[in-house]
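> heads up, no residue letters with this:
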């Protein structure tokens, strides 16, 4: 049986895919697709799953669907790997409600980005964490969001890490100077995990001391990301550089078919759909790609699959 810590005080490590949310329509999960996707990533050797993150389109999902997703994923994972659940809501009551469902269903940890409507100062963020953390039934990871301020400033992170129940940080900022500052201050917190979000930075992050990656492409090709993680941990530079090149090809062929930040999730869902893993229906305000992009991504996904296996 897996838990967040392999031993008391041991940080969580490895590849934790931010699971896409397979949808049949705006208010219905694609349940067979969710089951196939879950088995696909676990079969690929990942070290955990993160649901209700950015790649999971969490802000576009209704409350009841979010709770159902938590129940379904925790049920089918059945404690084979840790499950992390996003609670990045604008209302604290909603965050606490998802946290409660996660705890009841056997999830292992929670993930929180700064509330994303009202801009908050660092002092306000710290106060929020001080009030929220003691009410949570599971360990909490902080999540630095890619798209907008506020970020958790390094000093805020340092103070947050002294609070009971705060277990680490996922950084999706793409700013390696920020990431390295956090990595340096984590030397004082041996219990804490530091994860990188953007997979383009996975190799260098793990080589310089990150505990792993929360990489969207691991939905599609989990074995590739797990292999890259292990090569970097082992310090096998030649193999790390080679696998990093393969990850960059996934990014180029799957994520860059459209324009705007949404094209990563659209490309990923399109590729997953073309490989028969799950539906590519998108939560509003986004729509799946049109025919030309879909054809291009389907061909790329088949080509990548053949070259990676």
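Ah, there it is. Keep in mind that this is a model prediction, so the values were computed, not measured.

> Going by C-alpha atoms from here, please, whenever you check contacts or count neighbours.
OK.

> can you give me the strands for the stretch 101-250 of the chain?
Shown for the stretch 101-250 of the chain, the strands assigned by DSSP state E, counting those that start in this stretch span residues 109-112, 140-144, 166-171, 193-196, 212-213.

> name the helices or strands packed onto the fourth one?
Using 3 or more CA pairs under 8 Å, 6 or more residues apart in numbering; DSSP states H and E, the elements in contact with strand 193-196 are strand 166-171, strand 212-213.

> give me that answer again for 10 Å
Packing partners of strand 193-196 (3 or more CA pairs under 10 Å, 6 or more residues apart in numbering; DSSP states H and E): strand 14-15, strand 140-144, strand 166-171, helix 176-185, helix 202-207, strand 212-213.

> Minimum distance to residue 221: which of the ones you listed has it?
Between residue 221 and those, the shortest gap by CA to CA is with strand 14-15, which sits at 11.5 Å.

> want to compare, so here's the second one:
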């Protein structure tokens, strides 16, 4: 497995965790899901993230799931594992376990308990100590989920202190000016130049973020080919084509990003696409109503027509 480094780019797709109807891990669907992401052109995968329901898994389930994904990927693309934890002991234990299994690196977000700039910097100094000098890691900046606001200047302080932090997952919103500032600092040599991959709710600002200097996307959507194709078109210099592709998927991507119900929407669509066998979200979790399903069907039909209009297949 390739070790994560600051040259990472493309589309790192955030995977869901498939469950059976009874809430148990579905490893057969996990294999199909990995195949699906790779067939759609994933540059890398990120597992046990916020949309991967990581807090609902036991430590043993986490290891089983990671082992299954890594075995199926079989070194074809890098795999990043979410390692955020309430304490440093479980963070170290999970990190050591997944790196031994062949993960490329881990991702860490700040806990909700850190508030001041100095507290944030001190926390990530302890992350560096916990992970050690051999484990590359990704800094996750996702204030909506963590409640922690990290300014560009704070992130640059963290990067200067963290030689093994090789990637920033940028998910602040609004965050375009922040992204520009971090990228400019790296280009000037004021801070290490790290890979910047963007999330922001299914990539809702992906074309603009790529124009501001992002190296790619790290997010999830039931149609991951959107991220793959937008990143490819933008990298090829066809910015208008990137926007056209993005616009065709935007209504459904927006719908999937509703707080609370979004994961249920994504799993429903992945079930319909034949990727997973059940749309189950582990409890506590939402269930879709008949009205929700009707909305989704309408949006998928409109998306299919629009993709055909711009010369794309629009097939499931």
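Right, received. Where do you want to start? Model, not experiment: these values are computed from the prediction.

> now what about the TM-score between them?
For these two chains in superposition, a TM-score of 0.88 is obtained (TM-score structural alignment, normalised by the length of structure 1); 298 aligned residues with a CA RMSD of 2.2 Å.

> can you put the strands of the stretch 101-250 of structure 1 in JSON lines and add distance to residue 120 of structure 1 and mean neighbour count?
As requested, these are arranged in JSON lines below (distance: least, CA to CA, whole Å; neighbours: other CA atoms under 10 Å):
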{"stretch": "strand 109-112", "distance to residue 120 of structure 1": "14", "mean neighbour count": "25"}
{"stretch": "strand 140-144", "distance to residue 120 of structure 1": "14", "mean neighbour count": "25"}
{"stretch": "strand 166-171", "distance to residue 120 of structure 1": "18", "mean neighbour count": "25"}
{"stretch": "strand 193-196", "distance to residue 120 of structure 1": "23", "mean neighbour count": "27"}
{"stretch": "strand 212-213", "distance to residue 120 of structure 1": "27", "mean neighbour count": "30"}
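
> Output those in CSV; the columns should cover distance to residue 294 of structure 1.
CSV is the format used below for the strands of the stretch 101-250 of structure 1 (distance: least, CA to CA, whole Å):
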stretch, distance to residue 294 of structure 1
strand 109-112, 32
strand 140-144, 31
strand 166-171, 30
strand 193-196, 29
strand 212-213, 27
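
> between the ones you listed, which one is nearest to residue 47 of structure 1?
Closest approach to residue 47 of structure 1 among the strands of the stretch 101-250 of structure 1 is made by strand 212-213 (9.3 Å; CA to CA).

> Contacts for that closest one, please.
Surrounding strand 212-213 of structure 1, the residues in contact under the criterion CA atoms under 10 Å, 6 or more residues apart in numbering are 12-18, 47, 170-172, 193-199, 201-203, 205-206, 225-226, 229-230, 232-233.

> Now render the helices and strands packed on strand 193-196 of structure 1 as JSON lines, adding distance to residue 289 of structure 1.
What follows is those, written out as JSON lines (distance: least, CA to CA, whole Å):
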{"stretch": "strand 14-15", "distance to residue 289 of structure 1": "28"}
{"stretch": "strand 140-144", "distance to residue 289 of structure 1": "28"}
{"stretch": "strand 166-171", "distance to residue 289 of structure 1": "28"}
{"stretch": "helix 176-185", "distance to residue 289 of structure 1": "31"}
{"stretch": "helix 202-207", "distance to residue 289 of structure 1": "27"}
{"stretch": "strand 212-213", "distance to residue 289 of structure 1": "27"}
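
> Tell me which of the ones you listed lies nearest to residue 254 of structure 1.
helix 202-207 (17.3 Å).

> What's the local residue count around residue 22 of structure 2?
11 (other CA atoms under 10 Å).

> What distance do you get for it to residue 280 of structure 2?
8 Å (CA to CA, to the nearest Å).

> circling back: residue 60 of structure 1: which of the helices and strands packed on strand 193-196 of structure 1 is closest?
Among these, if distance is taken as CA to CA, the winner is strand 140-144, at 17.9 Å.
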